[in-house]
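In: Would you be able to build a 3D model of this:
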Amino acid sequence: MAADTSAADLIAQARAANSMGRPATAEQLLRRAIRVLSRPGATLEERQLRGAAVVALSSPVFERRGLGPALEVLAEADALLDGPEGEGVRTLSAVQRAGFLARGGEWRVAVELLATIGRHNPWLTRRQLVSVHLNRATARQYLGDHRASIADLRTAIELAVAADCPDLEFKARHNLGYSHFLTGDVPTALRTMAEADRMAVDVARATAKRDYARVLLESGLADEAAPLLHEALTIASEHRLRHEVGEVLVDTARLELLRGRPDRAREAASRAARLFRRRRADGWWVQSEILRAEAALARGTTPAAARRLAQRLEGLPTESRSVRLDALLVATEASLVGGDLDRARELFARARRAPAAPSGRLRQDWLAARLALAAGDRASARRRLRRAADRLAAQQDRPASLDARTAFALHAQRLVGLDVGMALEAGSPQQVLAATERWRAATSRLPSLVPHADSELEDLFTRLRDLRTQLLTSADDARTDELATRVADLERAIRHREWELADLGRDVRPRRPALAAEVAAHAAATDTDVLSLLATDDRLRAVTIDAHGTRLHDLADAAEVAEHTRLLLADLAMAGRRLPGGLDAVVRRSLRRRTAELRALLPVPRTRSRLLVVGTRVLRSVPWRLLPGLDDRPVVVTPSLTAWLAEAPRPAVPPAVVALAGPDLDRAGAEAAAVAGSWGDGARAVAPASGADLVDALVDADVVHAAAHGHHHEQNALFSSLAMHDGPLFAYELQRRGVRASHVVLSACDTGRAMMRPGDESVGLTSSLLACGARSVVAAVAPVADDAAAELMTAYHRHLAGGASSADALSRATAASAHPEQARLFCTYGSDWAATTGQVR
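Out: Predicted structure coming up:
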């Protein structure tokens, strides 16, 4: 009996080691247990325990040496006991075999092996029954039977809780999240995975991190997925979990393709293919080969090589419907590149089933449009592209976070290139503008973000506010480093929680994209020239609309302009500091030179009194009113012409006005009082003002003015903030209550700056206000002196209250300013606005 107890202890230790990702230790412990149980004259109980140990041994063998050796170990276990005495061991062996076959890609066989095992089985422990449902769920995921997979996982969770198996409960909850991802419900997937991740259980998390990274990839959050994949690869490599190494490499290849780096994608996919080939994991080898083919097509290949790729993809063996669909879609693309249109049509017809993932449906739209275009049917191609643009907008409406909304546009880049490329080929500025508007800042075509309350977020923001305040006042370097680490951890937790929240149940009707004729008519009616910029095919281009018509301009290399903009913003930041006299003069000369060079590059029309600018990512955060020739005109910068044309509710007459003062600004209180005084009895000043005061004002007032320090967070613009008396108020927090104020003035440094994502999606304080309901925002893109801001804003509100529009009022106040260069750092964003007539646009 002592031997049995010793062997049982070794088996338990081995299972724990295997669960924590230490297969070598687990294998060593199990072989010791098997030796103990192999003595002559062993009892039936000892022989059955030996069989269980041999079955358990197959798991670390699989991790270290692959499918073949693991199946050989299970065959040895099956032969240990004959007849009814060995039925329990053989049942356990069948469960393990099914799990290995599922991981190796033989999903249908795995399901068949496990089909007869329900919630109760006399030969299996409760823990083993949990594994049955886990393994069957995994196999059903790959076969596309997501409803049955989710049912298995819910049963697995119940059984794991009842059996007190937290490690298996963790796996079941995590896999349930992944099943939601496979059905296209990304927010629920992230939320469910996060619930699993918060479990205090000691398990290896390489697979969990990889799966979470893949969901982030589907969300378009490639930069956030990258470190998770790197961490998963490190864990799997350190513990010699070779199969998991291969799985991480597969998703690394997907990441690099999404980032537009096909050489790196091909390298990762090739490594994975070699690894899975050696391990006889054919299902995963097929996925690696598909990604290798995608990388080859993205790098560019000859028509003959592309035709060979298509043939090879057709012949890849797989039981998974989703993997088969991927193979057919990539083979369709290869046939198109190879010039075999008939074959491409045939392959695409076989791929009729829509992918579950929204990004996969966009890829299908892209291929359908390319097929139509190859056949000369430009009208059908445009229809498919319009449908895809609406699909993109509808998907972007699902998350309750501007971060997640804007990120998804990454998946539409090939569609944008095809659509705008067709228009450029036609040479029509009207078509180029219409195609650009279909994809530009798609979130601006959506209803405002729905306010959401979440107690977990409330707590996280409170803690972050406190830590940020401590960090600002800390003089101890060691303490500062510790606080900075904790701030970064909290910011990460807030982002993850935001991704988990969804706007569900809305009947989404994205606004129809603006047409050139509509824009031209409204521009004429409002005496506005239009400069709409776009970056595509590595070129910066523009469409202008003025009194002479609509024209298309090819301007410059996009990368060179982006670098010029980066240097200009660096000069702006330096110019806002107190520098020694000589250095200050050098910086200001450089700034004047760069703004002049940029102005010379741009075809700014000047046939009307006003100017509307639609920016693009290579010109992010440009101080438009600082450019020569733009300083004496009313200027509005809008995320899209579609947003500019949108109707807005008119404010109350007279409007409710609230002016708020933040801390550490000598003139903030006086500025708030002067602003309120400009509007008369309908206005009030709040000094000192808290973050709650500002949020309340944004909900209750028509016009909100905030005089406070601003901070632009370059790494994540949604953590840009306004300093209030109880700590910083972050852009993220605006989404919790929404914004009713139609016009917001941020008399603060850097609050007009933004991070620009693909699709020219803007993220920052100003864009958050616009996404949450504001129609017009005045903000600065660089540091502004306190006295200059107070002087400008007092005059600005006097003109605004007198009936001038926002852009006119800003232009008039600037003309009379004692600090004109500082005043020109402010601009009107979104739409123009007037107190008596509503939105001017």
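
In: When you work out contacts or count neighbours from here on, use the C-alpha atoms and nothing else.
Out: Noted.

In: Run through the residues that contact the nearest residue to residue 457 once chain neighbours are set aside.
Out: In space, not counting the residues next to it along the chain, residue 457 is nearest to residue 494; the distance is 6.6 Å by C-alpha to C-alpha, 6 or more residues apart in numbering. With contacts defined as C-alpha atoms under 8 Å, 6 or more residues apart in numbering, residue 494 is in contact with 457, 460-461.

In: How far does the longest helix along the chain sit from its chain's centre?
Out: The residue-count maximum for a helix in the chain (DSSP state H) belongs to helix 477-500. Averaged C-alpha coordinates place helix 477-500 at 19 Å from its chain's average position (C-alpha atoms, centre = their mean, to the nearest Å).

In: and what of stretch 547-567?
Out: With C-alpha atoms, centre = their mean as the basis, the distance from the averaged C-alpha position of stretch 547-567 to the chain average is 27 Å.

In: contact partners of it?
Out: Among residues not part of stretch 547-567, those counted as contacts by C-alpha under 8 Å, 6+ apart are 428-430, 520, 524, 529, 535-536, 538-545, 594, 601-603, 607-608, 617-620, 622.

In: Among those residues, which lie within strands?
Out: Using DSSP state E, the members of the contacts of stretch 547-567 that fall within strands are 529, 535-536, 539-545.

In: got the contact list for the closest residue to residue 775 other than its chain neighbours?
Out: Leaving aside its sequence neighbours, residue 775 sits nearest to residue 742 (C-alpha to C-alpha, 6+ apart; 5.0 Å). With contacts defined as C-alpha under 8 Å, 6+ apart, residue 742 is in contact with 651, 702-703, 773-776.

In: Of these, which is the nearest to residue 219?
Out: Of all the contacts of residue 742, residue 219 sits closest to residue 773, with 23.6 Å by C-alpha to C-alpha.

In: next up, for comparison:
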Amino acid sequence: MSASADPRATIATTVVRGTRTQRADALHDLSVAHVELGHLDAAAQVARRGLRLTGEARFHLTLAWIDLDRGRRKQSLRHLDAATPHLRGRELARARCLRGLHLCQTAEPRLAVAELTAVIRELRRYGDDRWLANALIGRGIARCGAIRLGAAEADFASAQTLLQAIGEPGRAAMALHNRGFVAMLAGDLPLALRRYEEAAKAGLDSTSRPEALVDRAEALLAAGLTTEARRVLAPAMELLRRCNRHVPELAVLSARCALRDGDPEPARKLGGTDVEFMLAAGELDAVAAHRFRGPAQTRALGWLAQARRSDRRGALAACRAGLKVLDEHHGDWPRRELTGHALELARTAREVLHWSEQHRRRMSLPPNDPELARALARLRRARAHGLPVEALERDVRRLTLASAPRSGDAPATPDLPLVSFILHKGRMRAVTVENGRASLREVEDPARLVREARLAVAAGRPVPGLLPDAEEVVVIPDGVLHEMPWAALGQRVHVLPSLRHWRPATRGGYRMWVTGPGVRSEVPALQREHGGTIVKSTVEATLAGMEGAKIAHIAAHGHVHPGNPLFSHLDLGDGPLYGYDVARLGNPPEVVVLSACESGLARAFLDAGTRTVIASVLPVPDARVGEAMAEVHRRIDHPAEAARAVAHLGFSCYGTGTRVAACSAAAKEVPVQRSCEEPTVAGTSTPDATTSTHGPRPEKPAGAPTAVTAGRAAGHQGRSEPPLPAAATTLPPHEASTGGQRSSNE
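Out: Sure thing, here's the model as predicted:
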């Protein structure tokens, strides 16, 4: 079986005529060209026609390849048996290669590796580069089965190089795709998706190789994107049906999607040795045996099974071991299953605080990738012209997953009162920390608390108390509490997505201002008073202006995306500024002020590295924006105080809103609007008090948030605990020592 570099050209130009030998050659070329394009029915029809014409062994060899591709192993072996006695030299080596590929699917992988290694030596001796690439790919597949991933990567890379050299870019792209499969097995999900994307760009035709779509769906499912995986599986199933191919993994992936959506029935029907199915069936002992071997997600599932079969202390240790596996391999699933199980078992305030921080973690934002920027530009144009955007949004999500995540900063611990809320399985709990002592309480009907607070703000009434009696408090909300107008509760409130978002002041810089279309802008007056640069209202100009800025003020209408916060956006002159655009910032502003209505972008800015975002959770009347923003910028050296000054409009301080030392908020040409003298009231954030921008006071433990009594709004006094040790909010609690069935990381 040989091939041309352009199978479509072969089909278009080849005519079956002439002598018997000429017709046989033409039929053979046509059958191979159809195989290359995935037209297996047409390929088989032409090959059988050639077999009837001459009975030559090469047509048996082609039919053996076609049946192997279709998953019809018995028929393929029958054709091989018929061809082998008539083959010599190079053709015999090709037949041996096909037998080696059979062994990849039916035998112990080491047998396939041994057979294909011998075949590779023969094909090199004959100079048969194309079939040498086939054998290398087959051996790579066998080595994947033997979990010899480094050797498999080397085989696929060699095959890719060889196929590029002989002018077969489509098959070279398939070898690159296989390298993505190796990365998937190794647990490097971003690298796997990146190679799948590169293979598609390099010419991999998924219509002729729908198995590539199955691999991509598996990667998306591994990333926890069940809906995306289903969208990729649907065309794969249709293409495989048309090609009359059988791919066992397809049913498994469909059942996994159903299982993730809460329907275990397809998984139960399939049964077998899939660890996810066995876990759903309650076969904990069998699944737990996988915690020391296999791909990263298989091992993580093994630790989840170990947690479910252990006593409480042993289960917490197993959950930590599973998270360690995922962290080492940049994995995300089954992270929330592990942390959710640990939260169910957490009894003490320390345990709840630790596991709630683990539960909040999510994949890092991608770096500033040029292809992602182009995809966002296409999405902007489509939205501007009223065109469908769903497919373009999928492209952006896929490119984000394929990007190598940016490294995160080491978290700093707030030396302030702390209240951390966590919602799990309909139950809201709050951990309050004071002077190293922690208490735990239930929060009843948080939705009612939010409704009452928002109504009170709209009516100009005092907001009912929810936080402890302290001048300055760090709050980590969850669930419906994200909609709370926190600054209206009376204190200086720093609203964090997680403790990892607490950041010290870092630098000086300049102010930049931008105004979106259709906004009655306060920007010109503010710029005249405070200085800085008014930036053109385009996405690229705004991003360039924000790089390295101290303070960025954006007056634009916002839109919250209900399904994906990174598709929330602000309207600028040339289209939306998405959260994904914010992720492209390499040196984001230290303070961002969003003066219009809620945009949903505060989290995107904080994830990108911004220290503070001042934004509202309520619609802001245009007539009141100017005065409010003037007050904000007069107090901007203390963002939490600035947000409190305009709390009656629903504004809050997201991130670290402590005072900026040395007046660095007014760097370069920006005039200082307030003195940097520190107040003397106990509990405020000053360079001499507990929130110094140079770190905690030496006599305080570095990881111990301070102050706060049990809250009063929910009516529960909670439980008090002994003092927390240093860094207790970021390190595992001491109760997590192993008990029950022992874990691997003891």
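
In: Tell me the counterpart of the residue nearest to residue 457 of structure 1 in structure 2.
Out: When structure 2 is aligned by TM-score structural alignment, the residue opposite residue 494 of structure 1 is residue 396.

In: The stretch 301-450 of structure 2: strands as residue ranges?
Out: 418-424, 427-434, 437-442 (DSSP state E, counting those that start in this stretch).

In: Quick check: the second one compared with structure 1, mean distance?
Out: Put plainly, it is strand 427-434 of structure 2. Mean deviation of strand 427-434 of structure 2 from its aligned counterpart in structure 1 after superposition (mean C-alpha distance after the TM-score superposition for structure 1): 3.6 Å.

In: about what we covered before: out of the contacts of residue 494 of structure 1, who has the most neighbours?
Out: Using other C-alpha atoms under 10 Å as the neighbour definition, those reach their maximum at residue 461, which records 21 neighbours.

In: Now do it against residue 495 of structure 1, distance only.
Out: When C-alpha to C-alpha, to the nearest Å is applied, the distance between residue 461 of structure 1 and residue 495 of structure 1 equals 11 Å.

In: Also residue 15 of structure 1?
Out: In this view, residue 15 of structure 1 and residue 495 of structure 1 are 35 Å apart by C-alpha to C-alpha.

In: ok, now residue 702 of structure 1?
Out: On the measure of C-alpha to C-alpha, residue 702 of structure 1 and residue 495 of structure 1 end up 30 Å apart.

In: And residue 87 of structure 1, by the same measure?
Out: Relative to residue 495 of structure 1, residue 87 of structure 1 is positioned 51 Å away (criterion: C-alpha to C-alpha).

In: Over to residue 116 of structure 1?
Out: For residue 116 of structure 1, the distance to residue 495 of structure 1 under the criterion C-alpha to C-alpha works out to 43 Å.

In: and what of residue 753 of structure 1?
Out: If you measure residue 753 of structure 1 against residue 495 of structure 1 using C-alpha to C-alpha, the figure is 20 Å.

In: Then residue 773 of structure 1?
Out: Using C-alpha to C-alpha, one gets 21 Å for the distance from residue 773 of structure 1 to residue 495 of structure 1.

In: what about the two, which has more around it?
Out: More crowded of residue 773 of structure 1 and residue 495, by other C-alpha under 10 Å: residue 773, with 23 against 18.

In: What separation is there between the aligned residue in structure 2 for that one and residue 406 of structure 2?
Out: With TM-score structural alignment as the criterion, residue 773 of structure 1 lines up with residue 609 in structure 2. Using C-alpha to C-alpha, we find residue 609 of structure 2 at a distance of 11 Å from residue 406 of structure 2.

In: Now do the same contact list for residue 380 of structure 1.
Out: 369, 372-373.

In: For residue 623 of structure 2, grab the count of nearby residues.
Out: Residue 623 of structure 2 has 10 nearby residues by other C-alpha under 10 Å.

In: Can you find the partner of it in structure 1?
Out: Using TM-score structural alignment, the equivalent of residue 623 of structure 2 in structure 1 is residue 787.

In: Now check structure 1 for the residue matching residue 219 of structure 2.
Out: For residue 219 of structure 2, the aligned position in structure 1 is residue 215, judged by TM-score structural alignment.

In: Ok, residue 345 of structure 2 next?
Out: In structure 1, the residue matched to residue 345 of structure 2 (TM-score structural alignment) is residue 422.

In: Over to residue 31 of structure 2?
Out: The criterion is TM-score structural alignment: under it, residue 31 of structure 2 has residue 14 as its aligned partner in structure 1.

In: Doesn't that match belong to a strand?
Out: No: with DSSP: H, G, I helix; E, B strand; the rest coil as the criterion, residue 14 of structure 1 is located in helix rather than a strand.

In: Look up the closest residue to it, ignoring the ones flanking it.
Out: Taking C-alpha to C-alpha, 6+ apart as the measure, residue 14 of structure 1 lies nearest to residue 26, with 4.1 Å between them; neighbours along the chain are not counted.

In: who are the neighbours in contact with that neighbour?
Out: When contacts are counted by C-alpha under 8 Å, 6+ apart, residue 26 of structure 1 is found next to 13-18, 57, 60.

In: Just say helix, strand or coil for the aligned partner of residue 53 of structure 2 in structure 1.
Out: Residue mapping for residue 53 of structure 2 onto structure 1 gives residue 36, with TM-score structural alignment as the criterion. Applying three-state DSSP to residue 36 of structure 1 yields a three-state assignment of helix.

In: tell me the contacts of residue 36 of structure 1?
Out: Neighbouring residues of residue 36 of structure 1 by C-alpha under 8 Å, 6+ apart: 3, 7.

In: Residue 815 of structure 1 now?
Out: Taking C-alpha under 8 Å, 6+ apart as the criterion, residue 815 of structure 1 is in contact with residue 632.

In: What is the burial count for the aligned partner of residue 158 of structure 2 in structure 1?
Out: Using TM-score structural alignment, the equivalent of residue 158 of structure 2 in structure 1 is residue 155. When neighbours are counted by other C-alpha under 10 Å, residue 155 of structure 1 registers 19.

In: cool, and residue 28 of structure 1?
Out: For residue 28 of structure 1, the count of nearby residues is 14 (other C-alpha under 10 Å).

In: Look up how far residue 225 of structure 2 lies from residue 404 of structure 2.
Out: Plainly put, residue 404 of structure 2 is 17 Å away from residue 225 of structure 2 if you go by C-alpha to C-alpha.
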